[in-house]
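Visitor: model this:
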Amino acid sequence: MSKTEQSRQKKLAKKRKKEVAKRKQLAAEKNAMKSIVGQISAAQRAPIIGCYVANGLLDNERSDEIGGVTVGRPLPDGRVVFVCFLVDKACLGVKDAFARLVTPQQFSEQVSQFSSRDPMTKCDPTLAKKLVTDAVDWAGRFGLKPMGDYQRVSRIWQDVDETACEQEFLFGRDGVPCYIQGPNDSPELVHRVMNTIGRHLGDGQMPILVTDDDIEAMEDWEEDDEDYPGDEQRNLRLDQPE
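Guide: Reported below is the predicted structural model:
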């Protein structure tokens, strides 16, 4: 084989190697886009297009509020990674977290739908992230970890510096966790949460539990004019008799 032919073969081999590497890279990127982690990673290349917080979460006079924080970031193909955190300022920190892949129109519709049930305000991502991370840190003091898919979807704003926000947020009732039982919260979950909190509270402190029965009683009380007994009857551990 002549030197010219050898040179040509080397160039062809080098070209084929580059083509194979490129195909592998494209295949890897395509496979990555099938997972939420890959979608969020791709979305991080673009700026956040919308960040919204439930109004009640921004009111420190309502430190036991539960509400949503939503974030949207576009993909190169035009779709939007939509992430939602359900923030529980009363007790759990983050009660749920999930991500969806939607169109820009669906993103707007989803925000409008959430806001129709619980009014939301568009805000700077630094404020929203600080609210969420402060809630997680506060709940963590009582042994509670963020729920849902928090660890994965929180990467949506990995590049956002929440320390740039100076706003402070209050949590719990006078700083004490108040677990407000949701309609889908199982007795096992309630038991586990209350006992976890109880093990981390100081001497003489007890977690507060508000059950479905309490909520119904408060609703009935609002219709009547009788004195409502209040939370003092619910300051108990579930492993202790009432």
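Visitor: every contact and neighbour count from this point should use C-alpha atoms.
Guide: Noted.
Visitor: so how far is Phe98 from the residue positioned nearest the centre of the chain?
Guide: Residue closest to the average C-alpha location in the chain (Cα atoms, centre = their mean): Phe85, at 2.6 Å. Applying Cα to Cα, to the nearest Å, the value for Phe85 to Phe98 is 7 Å.
Visitor: does the residue nearest to the centre of the chain count as helix, strand or coil?
Guide: When classified by DSSP: H, G, I helix; E, B strand; the rest coil, Phe85 comes out as strand.
Visitor: touching both of Phe85 and Phe98, which residues are there?
Guide: Both Phe85 and Phe98 are contacted by Tyr150, under the criterion Cα atoms under 8 Å, 6 or more residues apart in numbering.
Visitor: structure for this one too, so we can compare:
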Amino acid sequence: MAKNMAHRRYQKAARRKAVLAERRRIAVLDMSLPARIRRAAAGPFRHCLLQEGLFESGVARLVVVRGAPGETMLCSFLLDAFCLGVKDVDAQAVIPDEAAQVIEAMSDDAPFRAVRPAYACKLVRDLIAWAGSIGFPPPPLLAAAQQIFGGVNPDSCADVFTFGRAGRPTYVPGPADTLAMTNDRLRQLRERLGKDGFDFMVMMPSGLRLEVELADDETDDVFDIQAAAQRGCVSAPSRHSA
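Guide: From the prediction side, this is the model:
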């Protein structure tokens, strides 16, 4: 009898332990970034802003702030409309005053304009698909961040987007792009599109963009153009670009 009672007590304790573990697991999941974004997506849009010049310069940031007080999220999408698609994503919980400060700091690079949520949602969706078609997948956090558009129908936006520079994929290395990253992306573009299927531009220290004609071979010297540009010269034929 005593043995059976001890066994029942053991089973009861084990069940209690399992229930507590499951509650802790749910609590952790509930505080995860995707869960917080989903909850914020049930609230109103507070800001939906796109930096000016995306289709002229190729790069701009899209910022979406949404949620009820105490459950507001800011999702920032760094867009490369010339080549890489959604290049980077950031998501953070904010209060309204913090959101305004973050947006103000970002506006130092380029001013923002308000866009409709359907426009923003469609822009991100279509840019992801286009960049994927030339071999550039979105960053891992994107799937979670996209949930900020919950309930928005992108097809309600009639705008049609044309990506690439004058319709051609054009890779312009950013300040954070290392030589290794640049080399890998150029090789990938060559393999996917062929040497003449894309353009390559570098940014000179003066801010001038230089379009570079890559050589026929794929030696490391060819892919050292970015470093040469940072020194104020280039190691391959090039021409100025507006």
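Visitor: that older thread, map the residue nearest to the centre of structure 1 onto structure 2.
Guide: When structure 2 is aligned by TM-score structural alignment, the residue opposite Phe85 of structure 1 is Phe77.
Visitor: and Pro119 of structure 1, by the same measure?
Guide: Aligned counterpart of Pro119 of structure 1 in structure 2: Pro111 (TM-score structural alignment).
Visitor: wait, that match sits on Gln51?
Guide: Yes. Using Cα atoms under 8 Å, Pro111 of structure 2 is in contact with Gln51, at 5.5 Å.
Visitor: so for the two, which residue has more residues nearby?
Guide: Neighbours were counted for Pro111 of structure 2 and for Gln51 using other Cα atoms under 10 Å; Gln51 has more, 21 against 16.
Visitor: for that one, what are its contacts?
Guide: With Cα under 8 Å, 6+ apart, Gln51 of structure 2 has these contacts: Ala60, Arg61, Leu62, Ser107, Ala110, Pro111, Phe112, Arg113.
Visitor: how about the second one: what's its closest non-neighbour residue?
Guide: So that's Arg61 of structure 2. In space, and not counting its chain neighbours, Arg61 of structure 2 is closest to Leu78: 4.6 Å by Cα to Cα, 6 or more residues apart in numbering.
Visitor: tell me how far that neighbour lies from Lys87 of structure 2.
Guide: Taking Cα to Cα as the measure, Leu78 of structure 2 falls 5 Å from Lys87 of structure 2.
Visitor: just Asp177 of structure 2 next, same as before
Guide: Relative to Lys87 of structure 2, and taking Cα to Cα, Asp177 of structure 2 is found at 11 Å.
Visitor: next one: Pro137 of structure 2
Guide: Taken as Cα to Cα, the span from Pro137 of structure 2 to Lys87 of structure 2 is 9 Å.
Visitor: between the two, which one's more packed in?
Guide: Neighbours per residue, other Cα under 10 Å: of Pro137 of structure 2 and Lys87, the larger number sits with Lys87, 20 against 16.
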